[in-house]
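In: I'll drop the sequence and a predicted model, then ask my questions.
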Amino acid sequence: MSDELSWWKQPNLRRLYLMLPFLFLGSTTLGYDGSLLNGLQSMETWQDFFKHPVGSNLGIYGAMPGFGGLAVLPFAPYIADNLGRRNGTAIGCLFVLLGALLQSFSSASNPQPMYLAGRFFIGFGGNLSNGTCPLLITEVSHPRHRGRTTTIYNTLWYLGAIIAAWVSYGTIVHLADNLQWRLPTGLQCAMPGIQLLFLWFIPESPRYLISKERDDEALAFLIKYHGNGDPDNAFAKWEYNEIRETLHMEKAAAAKSGWYELVRTPGNRKRCILIICTAVFSQCSGNGLVSYYLSPVLKSIGIIEPTKQTLINGGLTIWSWLVSLAFAFAVDKIGRRILFLTAGIGMLIAFTVWTACSAVYAKSGSSQAGSAVLAMIFLFFGVAGLAWPGLTVSYTVEILPYNIRAKGLTLCFVFTALSGIFNQYVNPIGLLNLAWKYYFVYIVVLVIECLVIYFYFVETRGPTLEEIALLFDRDDVHVAVGPIVEKGQIDSEDGHIETVSK
């Protein structure tokens, strides 16, 4: 797709995209939670309330949302496919609200059970919302904008982190009792609450509607938003026919396969390997050290003041979001594979220097070495923002056909959660016992990551969601190719003419 469709010139498409930010809020939940835990560790009131947890005791607080996320994942694809993308998101929001309230009202006499239950529900609801929101965004977006809208979604992880970081800083400065940590904990209700209120103004996925034989509603959606209300719009009719025929072909091919469909064909097996690699790399590239345990990392280079730690956390989240958001708009120009590879190489270089400077600081106490570590942390997250977290979800949903899209996204979140549990439970133990030497684990992971991306990742820039199957399935492909695609024509302004390489 070489030309740009000016969405702001299409009133109905513009109206649709102005509603998408309420869906983007689904990505803020786990970002808020990770940054919040960083902020809480800098608060003496929180430390006193929970008896100064370290090592495995601290790790369980970080890992519990991962356990909640794993618990919901077996059900998430069935909720998304049977109840719909919107309803699945709404249910997830309700669980996040419950989790936030349980944490913020933890009992002073025995706080751990109630607090851990709340963190479990945060992960449960957050992963359910994250398993449905990206599907809805991807499936309602115009094919020309799909890459950008879905990639922007996961960058909002940093918006949640920014809000948590600065709220934590404000309460550290202005509050002294347990309200200092209870207030930012309770504010986890804000984003899912707003999303829940506005969710019902957002239309359901046309692919979901067609899968439920609500074809008239799906066609009406495509005409209204992708065809700008013109019932004779050729692109909207072509898109409807392609989606409808492709879903029917996929359904017939997978009718007896169930979850086995994920590995039934060589193309699907390759998709699964890519999804697992993307999920693991998104969590195990060294970013988990800072996302959840910035406080111990900063203490290891002599930064111990709570206000300074929270200021650094706040500044780092803003920097990371700006970089990831900027490159979210470039995914269709630069390409997914190049962004993944550039991020991997940049992270490897930054993390290697970070490790070396940490070693120098540990041996000499050099303030210059400590400052260099801090600079490398910012550089690391800057280059990471080229691909992570934005492409983690968007790449996953792009490479999957509709019939296994919800199940494949669940696979992504299973390995994201498993990797997250490892990070959040093992990292504080590793930092406590090995200090900077623990960083070598992530240097090895980053080397493997760069090699896998270079030799195995597939570029998905250009084709529609249905046509991406041609890159993977070859003889097993189930895609309806209409006359417009065969002629290679879709207009650059209203979607009628396009060149699609086969």
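Out: Here it is on my side, so go on.
In: From here on, just use CA atoms for contacts and neighbour counts.
Out: Noted.
In: What's the local residue count around residue 201?
Out: If you count neighbours by other C-alpha atoms under 10 Å, residue 201 ends up with 10.
In: contacting residues around it?
Out: Shown in contact with residue 201 (C-alpha atoms under 8 Å, 6 or more residues apart in numbering): residue 19.
In: Return the distance of it relative to residue 246.
Out: According to C-alpha to C-alpha, to the nearest Å, residue 201 and residue 246 sit 28 Å apart.
In: what do you get for residue 71?
Out: 32 Å.
In: Residue 392 too?
Out: According to C-alpha to C-alpha, residue 392 and residue 246 sit 25 Å apart.
In: who has more neighbours, those two?
Out: Applying other C-alpha under 10 Å to residue 392 and residue 246 shows that residue 392 carries more neighbours, namely 26 against 22.
In: next structured bit after the helix or strand hosting the more buried one?
Out: Element membership of residue 392 [criterion: DSSP states H and E] is helix 390-399. Counting by DSSP H and E, the next helix or strand C-terminal to helix 390-399 is helix 402-434.
In: A further structure is provided below for comparison with the first:
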Amino acid sequence: MTSTWAWRIPSALQGLFSIITILLLPFLPESPRWLAYQGRNDEALEVVALTHANGDRDDPIVLAQYQEIVETLEWEKSAGETLSLLQTVKTPSSRKRILLSTSVAVIVCLSGNNIVSFYLGSMLDNAGITNSTTQLEINIILNVWCLLVALLGTWAMNVLGRKQIAVISAGLLTVFLFIVGALTKVYGTSTNTNGVYGTVAAIFLFQGSYSFGWTPLSTVYPPEVLNYSIRANGMAIFTVVTNAVGLMVTMAFPYALDAIGWKTYMINGVWDVLQFAFVLYYWVETAGKTLEEIDEVIDGTKHSDVPNITMIIEGKAVMDVESQTGSIHRRNKEPAGMATKEL
């Protein structure tokens, strides 16, 4: 298409999903932590019950999760933690949490994936593939490939763990980015068909390595490492950093690719080595834990006396449902006397 609809149609189609999201928002429940923080405990319990047990308020897992939320929020209030922006840097724990969450923002933009996402055409030109139809076909297949690998990574996060997935993804994409750079240098202006398509294969392996870890981690890990008092502001900071780094990449990389070509990938690969080392050394594992239980990993202590959810599920701990239900009813000022089951 030669008219402005060449860019208007793709933009409109992307906007369609934003409209669908807006239409769905009124039907989503409030966060149980926000409800509990506002003193709307009964509604918070209802949301937890709907999430974990199809509305069964007397389920042991529901009661344990709810009590974790309430007790942790009470501790945060008693410790003087506020919802202010200052709280994000007020304590060593908050600063560590912000560093962990914003590291994701930097990594998802500076791993080299944006070279392929934004400048795939230039990248393929450098690799010797200049036919526009061939480039379009590669682009479509690449996106389908990335979707499938991202789904696999999403599943694997709960099997291997967040940090393990991040280490695997960061390590593999570093290796493949160096390979893309080397192949582009050797075959970028070559007529060697095998070399050119070897470069394309390396691009697919690089993007697959990125999608396996960083596509799902970018939405899961940041809110998991932020406790309630800084979660909203922390996610705002995460978004600002993501867009700022993304803007820098968008403005800088075209000049880099034009001026030094394949060397851009090598420079980015060296940066990826540093990212890999940071994740390996500094990241903490959050898989299999509730947001309140992650406090124990970062702060060294859990701010609730309730047994960990996984221990209850595995039968390694007992939740006194009758006592807990009575306590909840007293807290919510509702008549007690319903549940007597125990796990």
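Out: That came in fine, so what should we check first? Since the structure is predicted, the reported quantities are computational estimates derived from the model, not experimental observations.
In: Got a TM-score for the two of them?
Out: Laid over one another, the chains give 0.85 as their TM-score (TM-score structural alignment, normalised by the length of structure 2), with 318 aligned residues with a C-alpha RMSD of 2.4 Å.
In: re earlier: mean distance, the helix holding residue 392 of structure 1 to its aligned residues in structure 2?
Out: Mean deviation of helix 390-399 of structure 1 relative to structure 2 after superposition (mean C-alpha distance after the TM-score superposition for structure 1): 1.1 Å.
In: which residues of structure 2 does that helix align to?
Out: On structure 2, the counterpart of helix 390-399 of structure 1 by TM-score structural alignment is residues 216-225.
In: Run through who's touching the helix holding residue 392 of structure 1.
Out: Residues outside helix 390-399 of structure 1 that contact it (C-alpha under 8 Å, 6+ apart): 134-135, 138, 147, 150-155, 271, 275, 278-279, 282, 324-325, 328, 336, 405, 408-409, 412, 460, 465, 468-469.
In: Give the full set of residues in contact with the closest residue in space to residue 72 of structure 2 that isn't next to it in sequence.
Out: Among residues not flanking residue 72 of structure 2 along the chain, residue 303 sits closest, at 5.2 Å (C-alpha to C-alpha, 6 or more residues apart in numbering). Contacts here follow C-alpha under 8 Å, 6+ apart; on that basis residue 303 of structure 2 touches 68, 71-72, 75, 292, 295-296.
In: likewise residue 478 of structure 1?
Out: Applying C-alpha under 8 Å, 6+ apart, we find residue 478 of structure 1 in contact with 246, 249-250, 469.
In: Likewise for residue 367 of structure 1?
Out: residue 361.
In: if you set the cut-off to 10 Å instead, what comes out?
Out: 301-302, 360-361, 373 (C-alpha atoms under 10 Å, 6 or more residues apart in numbering).
In: Tell me the one of these nearest residue 172 of structure 1?
Out: Nearest to residue 172 of structure 1 among these: residue 302, at 19.7 Å, using C-alpha to C-alpha.
In: Check the gap between the counterpart of the closest one in structure 2 and residue 250 of structure 2 for me.
Out: Using TM-score structural alignment as the criterion, the counterpart of residue 302 of structure 1 in structure 2 is residue 128. Between residue 128 of structure 2 and residue 250 of structure 2 the distance is 23 Å, computed by C-alpha to C-alpha.
In: Among these two, which residue is more densely surrounded?
Out: residue 128 (22 against 16).
In: so that one touches residue 198, yeah?
Out: No - contact criterion C-alpha atoms under 10 Å: residue 128 of structure 2 and residue 198 do not qualify, at 11.2 Å.
In: Find residues that contact each of the two.
Out: Common neighbours of residue 128 of structure 2 and residue 198 (C-alpha under 10 Å, 6+ apart) are 184, 187, 192.
In: Count the residues that sit near the first one.
Out: Counted by other C-alpha under 10 Å, the residues lying close to residue 184 of structure 2 total 27.
In: For residue 341 of structure 1, see how far away the residue nearest the centre of structure 1 is.
Out: Most central in structure 1 under C-alpha atoms, centre = their mean is residue 154, positioned 3.9 Å from the mean C-alpha point. As for residue 154 of structure 1, its distance to residue 341 of structure 1 is 19 Å (criterion: C-alpha to C-alpha).
In: for residue 359 of structure 1, same thing?
Out: In terms of C-alpha to C-alpha, residue 359 of structure 1 sits 27 Å off from residue 341 of structure 1.
In: same question, residue 87 of structure 1
Out: Distance from residue 87 of structure 1 to residue 341 of structure 1, by C-alpha to C-alpha: 36 Å.
In: cool, residue 278 of structure 1 as well?
Out: For residue 278 of structure 1, the distance to residue 341 of structure 1 - C-alpha to C-alpha - is 12 Å.
In: Those two: which is more packed in?
Out: residue 278 (25 against 20).
In: Can you find the partner of the more buried one in structure 2?
Out: So, by TM-score structural alignment, residue 278 of structure 1 is matched to residue 104.
In: got the contact list for its match?
Out: By C-alpha under 10 Å, 6+ apart, the neighbours of residue 104 of structure 2 are 110, 166, 214, 217-219, 221-222, 238, 241-242, 275, 279.
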